[in-house]
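J.: what would the 3D arrangement of this be:
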Amino acid sequence: DNAINYPLSEVATHFAKIDKDQPIVLYCRSGNRSGQAYQFLQAQGFTQIHNAGGLIEMQESK
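T.: The predicted structure is shown next:
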């Protein structure tokens, strides 16, 4: 619920004004792009990020 889809190429733009202490869960189809987004956001100083991996993995963990 309340998920927002941002393409990996637009992560820098969309997260530029987001509080760096806000909890964020990242996921994509396979977990690869969410891992890249995680590394980028971590380097930008985000502190409450979690890479949930691939969509199927995330759905199965509910």
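J.: could you use CA atoms for every contact and neighbour count after this?
T.: Will do.
J.: give me the contacts around stretch 23-36.
T.: Contact with stretch 23-36 is made by 8, 37-38, 47-56, 58, as judged by CA atoms under 8 Å, 6 or more residues apart in numbering.
J.: please pull up the helix or strand immediately following the longest helix anywhere in the chain.
T.: Ranked by residue count under DSSP state H, the longest helix found in the chain is helix 32-43. Downstream of helix 32-43, the first helix or strand assigned by DSSP states H and E is strand 49-54.
J.: run this one through as well so I can compare:
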Amino acid sequence: MDITVEELKERLEKGESLNFYDVREEHEYEEDNLGAVLIPLGDLPDHLNELEPLKDEEIIIHCRSGARSGKAARFLESQGFSNVRNVVGGILAYREQE
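T.: Just a heads-up that it's a prediction; the model follows:
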């Protein structure tokens, strides 16, 4: 299930506590980030144990354009995560909203 950048922005501005992850590479994260926890896509399988408690909770994932986060969402769903949301358009679309 996807989430729009408008909904994400609104929820971040409200200060909601989100399970929010960025699956870009470290150098991209250092250039610009939205405050999400960084887990590069290639490292995601190594972090399943720490994500395990969130299996039934909403998890929001973003990347630069939505492609890598889409892959990450599909991977997590294949591992039994039931409420993974991909940010449509990624950080590029988010920054266009500002």
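J.: what's the longest helix of the first structure aligned against in the second structure?
T.: Mapping helix 32-43 of the first structure onto the second structure (TM-score structural alignment) gives residues 67-78.
J.: mean deviation of that stretch from the first structure?
T.: Stretch 67-78 of the second structure, aligned to the first structure and superposed, deviates on average by 0.4 Å (mean CA distance after the TM-score superposition for the first structure).
J.: now the contacts of stretch 23-36 of the first structure: which count as buried?
T.: Those of these that meet the buried threshold are 37-38, 49, 51-54, 58, by 16 or more other CA atoms under 10 Å.
J.: could I get those as JSON lines with distance to residue 19 of the first structure?
T.: Converted to JSON lines, those look like this (distance: CA to CA, whole Å):
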{"residue": "37", "distance to residue 19 of the first structure": "16"}
{"residue": "38", "distance to residue 19 of the first structure": "15"}
{"residue": "49", "distance to residue 19 of the first structure": "12"}
{"residue": "51", "distance to residue 19 of the first structure": "18"}
{"residue": "52", "distance to residue 19 of the first structure": "20"}
{"residue": "53", "distance to residue 19 of the first structure": "22"}
{"residue": "54", "distance to residue 19 of the first structure": "25"}
{"residue": "58", "distance to residue 19 of the first structure": "24"}
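J.: helix, strand or coil: sort out residue 21 of the second structure for me.
T.: Of the three states, residue 21 of the second structure takes strand under DSSP: H, G, I helix; E, B strand; the rest coil.
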